[in-house]
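Peer 1: mind folding the following:
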Amino acid sequence: MTTIASDSSRDQIEIAAGVDTHQDTHTVAAVDAAGRLLGHSTFPATGAGYHALLAWLHDLGVVLVVGIEGTGAYGAGLARYLSSQGIEMVEVDRPDRRTRRSAGKSDPIDAEAAARAALAQVRTGTPKAREGKVEALRNLRVARRSAVDQRADCQRRIKTLIVTAPEELRARLRVLSDRELLTTCAALRPDTERVSDPEQATKVALRNLARRHAALVADIAELDALIEPLVAAINPDLLQLNGVGADTAGQLLVTAGENADRLRSEGAFAMLCGVAPIPASSGKIHRHRLNRGGDRQANAALYRIVLCRLRWDPRTQAYMRRRTAEGLSKKDVIRCLKRLIAREMFYVITKTATDNQTLTMAA
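Peer 2: Prediction:
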């Protein structure tokens, strides 16, 4: 533990803190309003450790702001604790590679960089609130996404096994549709006493994968039954929009967070979703490049909404025809549509969040 502040002045010092978070420990550094390092220390990532961390900061002076790296992961518990204590927080980006090459890499160095970023309000943002219905929705969606990925993996592995299966079994299964294939594989009756035989071993593997696929389908249906009413309770207006279902609406709500008012503008939401073009101009050349950052799951949700509207919405179809006639490719038009739909989603999400906050305050 390193501390530089004197006892006589610590009550008057206004400080900013930065925290480099890890699974088991958090390293905190504090700087004064002039940017001078006051000290750094490491605390366990436990409830008692959070209390000791905040007490250490109070001993140094009046805490103006705390910058935390990773409030959505290892720093989630600390962020919840500091929020309950009324401490102002910002989320800071990790130091860029150029800074790390010149300053080195260690937990105290990263914590000090986070403190300076929080003090200067450089590359910072308001952390997502990790309490409430949206956080519950996020947890359910984590389980659903895992089940969907595993279901697809089961089906891929079944088809891979069929490619290398003995000819008689391969000829029997390769002509079936996906649904028939899964049903047939789940009903296979291999001779488990002869698993040294490749054909019987293949049947065992196919049966297990098919039954696992069926169990995952049941899991997804169970989670959907919980997710759909929860999405409707959080933001019913979102589900009324053309092409927006519970899955896409749920993803956009999770991306925006419980405290959607932290998003300063519809442009900030578009950047968060990775659909805002990035300026790439130089000299006489004025252009934009594709944004490959942001939340890729939110980007995919907007893409699915675009596809639905291109199929069913006359206005979107007319927009596609008009922009294509202007010389844009289909991919470029889809990118434009994602940007426009992100704007529409932003206003619906933030309006409902504001209305809910007003009702809560009135109650």
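
Peer 1: make it CA atoms for all contacts and neighbour counts henceforth
Peer 2: Fine.

Peer 1: so where do the helices sit in the protein?
Peer 2: Taking DSSP state H as the test, the helices found in the chain are 47-60, 76-84, 97-103, 107-120, 133-163, 167-173, 178-186, 198-234, 236-239, 246-256, 266-272, 296-312, 314-325, 330-362.

Peer 1: what is the fourth one packed up against?
Peer 2: Going back to what we said before, that points to helix 107-120. Where contact means 3 or more CA pairs under 8 Å, 6 or more residues apart in numbering; DSSP states H and E, helix 107-120 is packed against strand 14-21, strand 25-32, strand 37-44, strand 62-69, strand 89-92.

Peer 1: which of these sits closest to Ile349?
Peer 2: Nearest to Ile349, of all these, is strand 89-92, at 21.7 Å by CA to CA.

Peer 1: centre of the chain to the closest one, how far?
Peer 2: 16 Å (CA atoms, centre = their mean, to the nearest Å).

Peer 1: can you give the contact residues for that strand?
Peer 2: 65-71, 79, 82-83, 114, 117-118, 123-127 (CA atoms under 8 Å, 6 or more residues apart in numbering).

Peer 1: related to what we said a few turns ago, from the helices and strands packed on helix 107-120, which stretch is densest packed?
Peer 2: By mean neighbour count, with neighbours taken as mean count of other CA atoms under 10 Å, strand 14-21 ranks first of the helices and strands packed on helix 107-120 at a mean of 28.

Peer 1: quick one more, to check against the first:
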Amino acid sequence: MTIIGIDPHKSSLTAVALTADGSVTATRRFAVTKGTGPAVVAWASQFNQALFAVEGAKGLGRGISQYLISQGHEVIDVPSTLSMKARVLHTGGGRKTDAADARAVGWAAQHHQGLQRVAVEDHAELLGLLTHQRDALKGERTRALNRLHDLLRDLIPGGVPRGLNLTKAKAALRTVRPATAIARCRRDLARDLIGEVARLEKLMDDYEQKIAEELQATGTSLMKLPGISTILAGKILGEVGDVRQFHSAGHFASYTGAAPLDTSSGDNQRQRLNPGGNRQLNSVLHVMAVCQISHAGLGREYYLKKIQEGKTPREARRALKRRLSNVIYRTMLKDLTAGKPVLS
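Peer 2: Model (predicted):
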């Protein structure tokens, strides 16, 4: 079998064909245009049983990966961090070119058995797009409120309290009586920002409604879990996709960053916090844990049990996040086995 490693960029991609022993048989650079996909397939047709390995198949490599799948080819997603380590290992230094990166992608695909196969974009991708867009709008609203807070601080003696929202901003602006041209300018700017915040909140509500409609179509039962809202459920499904790609609850917890890392050495048996993993899912687990700790239930009981065992509140919360990761994993698997059309 020939492994074709692909290093994608915005305006070009480089493909390298590797034999079973890792030797390079051909290298080709393609400009990214409408005809890139057919050109790559035509070039790869000279090799028997070609298997494509693309760096960042959910990022810059998304376009070529989805095209190759549509043509019936198998594609492996190689994380950029893994290909970088493979390149350094094989070259013995920091030498870096597009061809070297493509070779490293192919080498990683040859020797790493846990890499994911790229699938056709489905309902998970749609939920991911919607939740990411809503998060972006939320960030814009926060920045607009911060600018509005600065203006009101200069317009109103003593400013306004923290936790500014649209209703409080409108009420505060109604009390302003500008006496100078500069103060009137600040008032007008504040009025425009209030309109911007109102527009952003309307868009956020619209996207939340779209996410709710898509979730209803999936049949997921994630929202029955305490602490999981419509937005968080959409984020979980959008980030995870097909949960069957994780062979165990531990594998899933490692992906979410909820599983601690083993840092034992010699007789010292230690574990430390995992700073990696999917930060979006880790954030979901954090919100879910904080919510369950604040309300009576199994989550709070588990948290208090860890406190009684001598753990600090932070350590107990991390232990709860690890347990909740298992709950989410089992819930998603149960939805599949129950015949619900999740991500179909």
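
Peer 1: picking that back up, filter the contacts of strand 89-92 of structure 1 to the buried ones?
Peer 2: Buried members of the contacts of strand 89-92 of structure 1, scored by 16 or more other CA atoms under 10 Å, are 65-71, 79, 82, 114, 117-118, 124-127.

Peer 1: any chance of the helices of structure 1 in JSON lines, plus distance to Leu37 of structure 1?
Peer 2: Below are the helices of structure 1 laid out as JSON lines (distance: least, CA to CA, whole Å):
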{"stretch": "helix 47-60", "distance to Leu37 of structure 1": "11"}
{"stretch": "helix 76-84", "distance to Leu37 of structure 1": "21"}
{"stretch": "helix 97-103", "distance to Leu37 of structure 1": "15"}
{"stretch": "helix 107-120", "distance to Leu37 of structure 1": "8"}
{"stretch": "helix 133-163", "distance to Leu37 of structure 1": "36"}
{"stretch": "helix 167-173", "distance to Leu37 of structure 1": "69"}
{"stretch": "helix 178-186", "distance to Leu37 of structure 1": "63"}
{"stretch": "helix 198-234", "distance to Leu37 of structure 1": "44"}
{"stretch": "helix 236-239", "distance to Leu37 of structure 1": "47"}
{"stretch": "helix 246-256", "distance to Leu37 of structure 1": "34"}
{"stretch": "helix 266-272", "distance to Leu37 of structure 1": "32"}
{"stretch": "helix 296-312", "distance to Leu37 of structure 1": "37"}
{"stretch": "helix 314-325", "distance to Leu37 of structure 1": "55"}
{"stretch": "helix 330-362", "distance to Leu37 of structure 1": "39"}
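
Peer 1: let me know which of those is tucked in deepest.
Peer 2: helix 107-120 (a mean of 25).

Peer 1: run the angle between it and strand 62-69 for me.
Peer 2: 120 degrees (axes from the mean of the first three to the mean of the last three CA atoms, to 10 degrees).

Peer 1: what span of structure 2 is helix 107-120 of structure 1 aligned with?
Peer 2: The aligned range for helix 107-120 of structure 1 in structure 2 is 98-111, by TM-score structural alignment.

Peer 1: now stretch 276-295 of structure 1
Peer 2: Counting by TM-score structural alignment, stretch 276-295 of structure 1 lines up with residues 259-278 of structure 2.

Peer 1: list the buried ones in that stretch?
Peer 2: For stretch 259-278 of structure 2, a neighbour-count test (16+ other CA under 10 Å) marks 259-260, 277-278 as buried.

Peer 1: from Ser254 of structure 2, how far out is the residue lying closest to Tyr255 of structure 2 once chain neighbours are set aside?
Peer 2: Spatial nearest neighbour of Tyr255 of structure 2, excluding adjacent residues (CA to CA, 6 or more residues apart in numbering): Gly277 at 4.8 Å. Noted for Gly277 of structure 2: a distance of 6 Å to Ser254 of structure 2, by CA to CA, to the nearest Å.

Peer 1: over to Lys321 of structure 2?
Peer 2: Using CA to CA, we find Lys321 of structure 2 at a distance of 12 Å from Ser254 of structure 2.

Peer 1: same check, this time on Arg279 of structure 2
Peer 2: Taken as CA to CA, the span from Arg279 of structure 2 to Ser254 of structure 2 is 11 Å.

Peer 1: can you check Ser294 of structure 2 too?
Peer 2: Plainly put, Ser294 of structure 2 is 26 Å away from Ser254 of structure 2 if you go by CA to CA.

Peer 1: now Leu333 of structure 2
Peer 2: Leu333 of structure 2 sits 17 Å away from Ser254 of structure 2, going by CA to CA.

Peer 1: who touches the counterpart of Val240 of structure 2 in structure 1 in this structure?
Peer 2: Taking TM-score structural alignment, Val240 of structure 2 has Ala256 as its aligned residue in structure 1. Counting by CA under 8 Å, 6+ apart, Ala256 of structure 1 touches 263, 269, 349.

Peer 1: nearest to Asp20 of structure 1 among the residues you listed?
Peer 2: The nearest one, if we look at these relative to Asp20 of structure 1 and count by CA to CA, is Leu263, at 24.1 Å.

Peer 1: next up, the contacts around that closest one.
Peer 2: Applying CA under 8 Å, 6+ apart to Leu263 of structure 1 gives the contacts 256, 269.
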